[in-house]
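Chemist: Give me a model of this one.
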Amino acid sequence: MKSMKIYAALLMGAGLAACTSAPMTETAPKAAATGDAWFDGAQATLAQRKTVKPVKTRAKNVILFIADGMDPTTVAAARIYDGQSRGEEGEENLLSFERFPNLAMSKTYNTDMQVPDSAGTMSAMATGYKTRIGHISVKKEVPRSDCAASLSAHAPTFVEIAEQAGLSTGVISTARLTHATPAATYAHVPDRDWERDTDLPEGAFEAGCRDIASQLIDFPYGDGVDFAMGGGRANFLPEDAKDPEDADRTGGRKDGRNLAAEWVSKSDHHAFVWNKEQFDAVDPESDPRVLGLFEISHMNYEADRESDKAGEPSLEDMTRKAIQILSRDDDGFVLMVEAGRVDHAHHMGNAARALIDAQEYSQAVAAAREMTSPEDTLIIATADHGHTLTFAGYPAKGNDILGLVRYVSDGGESKLMLAADGKPYTTLGYANGPGSVYHKGVDHRERPIGDEEEVEDLEYLQPSLVPTGSETHGGQDVTIYASGPDAWLFSGVVEQNYIFHVMMDALRLDPQVEE
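Modeler: From the prediction side, this is the model:
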């Protein structure tokens, strides 16, 4: 035993001597170019990353981008789709936000659910408090739909805090403006479904609760939200008002309030727009306060937007317009931008539309980065939760991400890869959803699979395992990508509500301001 200890000591001494005798250098030697794209690319990335320095000055502006339901699997598939849409193989591509210098992983569970919803998750990011499923910026102690209990449990949001501090504010979504994610930035209700007055349960209004749409118009802080765009006209118009785009439909409010008209009446600078022509006519130089409601419910998927008869702006269009207007405020601004329909396409089991909306989200983030400076603008790009999208099957590099799995044989021939039932299968699928072979009325002995033309069609629903009418959320962590002041504070694995605290720190605002 004694000789073993002596031997170990000698080894340690030799190691120490070797370490101390070697010359110390500040940097590793630069590798010579090899001609291998990935090796040399990694060296270039290393050199670039070494130049990144944390921005520790105060942020003038904060932009929070949310791609609803965009988990890491969706990001990987969208990255390839984006590249392939330009004729590339796709795997080497990066989406705009993937070039941000800092990132972390966000734990998305609600306080009462392993797999969360958008209300609880966005409320965590908007207020700094994790809360229950279905809650809109109401603390976790309140039971779902309990109006009376919720009135003393409102959690102040970053939009409210920014308005009180004199900053300009904006909210954008391709979903209804009253849907969970945008609602959590400006409203407080114990049930995400209380989007308009007719959704309130009996006695709630008398007890002091208000519907989400009215809370946007009646926003009590500062001079109110300055820029709000999305879908959901029906929640803002009275039932006797014809929808401006579809005369066969009317508004949905029974309290007689025309919230769009009330917005316009606030000042000479307040404007309401509902189509692309009106949107394009908004002049940022006139310092407008704009409410845009482009559909009676959700806005179109990006893949379908061009077919809209009245026209509607893209997510990038709305982001650019918001920054042009809000950046006129010398005190700065905060802006939330949601690609809400990534989530909806996943629920349909329709990967094509999900990836196209994720691609548009990337373009909106790129626009924001182009129009602002990382020296004074913190940009955060993340998701509220994931989905059950799967990416598997050993396809060859460059294989169509929306297609059937193909491999290259030893002879160099592209061939379909077959499953154990002798049939081909798609690269993308879902763990559950409407594309399941096990739905009632389907012959469970036969797995239907389309040919390549069918599976690459925009309308195709990817195969799923468990039969559900709507594909569900997933409980996995999602990625936080960040650039600008305080972006360096994103690293490791964090609770989702941490995002709020970084935003407040970047702006040097008190996170505990009273509502």
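Chemist: rest of the way, CA atoms for contacts and neighbours
Modeler: Fine.
Chemist: what separates the closest residue to residue 113 other than its chain neighbours from residue 143, distance-wise?
Modeler: Closest residue to residue 113 apart from its sequence neighbours, by C-alpha to C-alpha, 6 or more residues apart in numbering: residue 133 at 6.8 Å. Residue 133 is 10 Å from residue 143, where distance means C-alpha to C-alpha, to the nearest Å.
Chemist: and this one, so I can compare the two:
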Amino acid sequence: MGKLACCITCRTFNSDRLTTESGSAATAFMSGVKGPHKTVGITGTVKCCECIELKEVERAKSSLMYASKAGFSTGIVTTTRVTHATPAAAYANVLHRKWESVGPSNKRGFHCVDAAAQLLTNASHVNVIMGGGAAEFYGPSDNTTFNMKGKRSDSRNLLQEWKDMQAEMNRKHVLLHTNDEFKRTDWSSIDYVLGLFASNHLAYQLENQDQPSLAEMTEAAIKVLSRNPKGFLLLVEGGKIDHGNHDNRAQYALSETLELEKAVEKALSLVDQQETLLLVTADHSHAYGVVGYPTRNTSVLDVDNTAKGDDNKSYLISSYFNGPRGILDAPRSDPATEDRFASNYTAESLVRLDRDSLNELWIYKHLFLD
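Modeler: Predicted structure coming up:
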């Protein structure tokens, strides 16, 4: 990604909070609308969390939906659940980002439809959807590939409904759950793909033994989408970067960033670079910083080798302000005595809290037309 031109920064906020989170942030970059905190695909005229019947003006319309209606091929690729905040903003309108498989009902009997159900109704023409989150689509009693009970409290099996819907429209389609199925698929013969490769989020790539990588899913998606002579729009999310930072596990976050870079490189190798606009950015920043004056070639996962704190303890170059290992009522630990290079090492933070950050974001681009 460092080879791409860096052209602009963007400021993240939403309609009612100074700092955004992923749901309203994704609404902003998918729809150009600033929405309320913790909502997905909602305009700033309503508030989070109460089940109400939405007016048309309160539903943010994503660029992916516009592209699909205009005849472009469209796709979503993510390492999170496909119903999670960022991918859901491409097709869903929910008043709380956690309404992925179960939407509440209000006192008047109106039922708020969950994101997974909206994937069928709103995204039936999206050609490629790949990621995790299969358990959001079926109930506890349904037999599935995964050893995890489904989360749906209704009697619907949305995976079967998706297959039936595609068959009724005589579409060349495939539902994928395993890496073997993924590798055996002839992408030149398929027009619609729903690939859910985990019951929850996909694994970190450092731990991934049997799931498609982000770059592999991106390649498959472009092979399907690029057959449309009119063009395509593809959303690719390296969502595990966010998870690694929320867990204060810098090695996970940084390795997932490299996985996103591989996906970008793969995309550029497959498209006509004179005809394709490629943008790379984030939905928000994290309370993460690279600090100190360590000598050159020191690993960013190590401690600063030139100084210690006033308490005569080392400190990590990759530091977090908040997170799960925040300091409570004891002196801080010395990371020099800990296994800080372990992939699952959790860094100590100042505040035990899970929050995103307000820092401005870079938008990298491959091509801008005058």
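Chemist: Let me see the TM-score of these two.
Modeler: Aligned and superposed, the two chains score 0.94 in TM-score terms (TM-score structural alignment, normalised by the length of the second structure); 365 aligned residues with a C-alpha RMSD of 1.8 Å.
Chemist: sorry, back to before: per the alignment, the residue nearest to residue 113 of the first structure corresponds to what in the second structure?
Modeler: Matched by TM-score structural alignment, residue 133 of the first structure corresponds to residue 37 in the second structure.
Chemist: Looks like that match contacts residue 13 (just checking).
Modeler: No: judged on C-alpha atoms under 8 Å, residue 37 of the second structure makes no contact with residue 13 at a distance of 9.2 Å.
Chemist: where do the contact lists of the two overlap?
Modeler: residue 20 (C-alpha atoms under 8 Å, 6 or more residues apart in numbering).
Chemist: I'd assumed residue 120 was in contact with residue 162 of the second structure.
Modeler: Yes: the pair residue 162 of the second structure / residue 120 is scored as a contact, 6.6 Å apart, by C-alpha under 8 Å.
Chemist: burial of the alignment partner in the first structure of residue 197 of the second structure, as a residue count?
Modeler: Here residue 197 of the second structure is matched to residue 294 in the first structure, going by TM-score structural alignment. Look at residue 294 of the first structure: counted by other C-alpha atoms under 10 Å, it has 28 neighbours.
Chemist: what about the closest residue to residue 294 of the first structure other than its chain neighbours, distance to residue 377 of the first structure?
Modeler: Spatially, and ignoring its direct neighbours in sequence, residue 294 of the first structure is nearest to residue 274 (4.5 Å; C-alpha to C-alpha, 6+ apart). Distance, residue 274 of the first structure to residue 377 of the first structure, by C-alpha to C-alpha: 29 Å.
Chemist: Compare these two and say which is more crowded by neighbours.
Modeler: Neighbour count, other C-alpha under 10 Å: between residue 274 of the first structure and residue 377, residue 377 has more, with 28 against 23.
Chemist: Next one: that one relative to residue 168 of the first structure, how far apart?
Modeler: Distance from residue 377 of the first structure to residue 168 of the first structure, by C-alpha to C-alpha: 14 Å.
Chemist: so which strand or helix has the residue mapped onto residue 321 of the first structure from the second structure?
Modeler: In the second structure, the residue matched to residue 321 of the first structure (TM-score structural alignment) is residue 220. Assigned by DSSP states H and E, residue 220 of the second structure belongs to helix 214-225.
Chemist: whereabouts in the first structure does the following helix or strand past that helix align?
Modeler: Sequence order places strand 232-237 as the next helix or strand after helix 214-225 of the second structure, per DSSP H and E. Aligned by TM-score structural alignment, strand 232-237 of the second structure falls on residues 333-338 of the first structure.
Chemist: what about the matching stretch, how far off from the second structure?
Modeler: For stretch 333-338 of the first structure, the mean distance to aligned residues of the second structure following superposition is 0.5 Å (mean C-alpha distance after the TM-score superposition for the first structure).
Chemist: Against residue 213 of the first structure, how distant is the nearest residue to residue 297 of the first structure once chain neighbours are set aside?
Modeler: Spatial nearest neighbour of residue 297 of the first structure, chain neighbours left out: residue 232 (4.1 Å); criterion: C-alpha to C-alpha, 6+ apart. Distance of residue 232 of the first structure to residue 213 of the first structure, computed by C-alpha to C-alpha: 9 Å.
Chemist: Before I go, just wanted to say thanks for your time.
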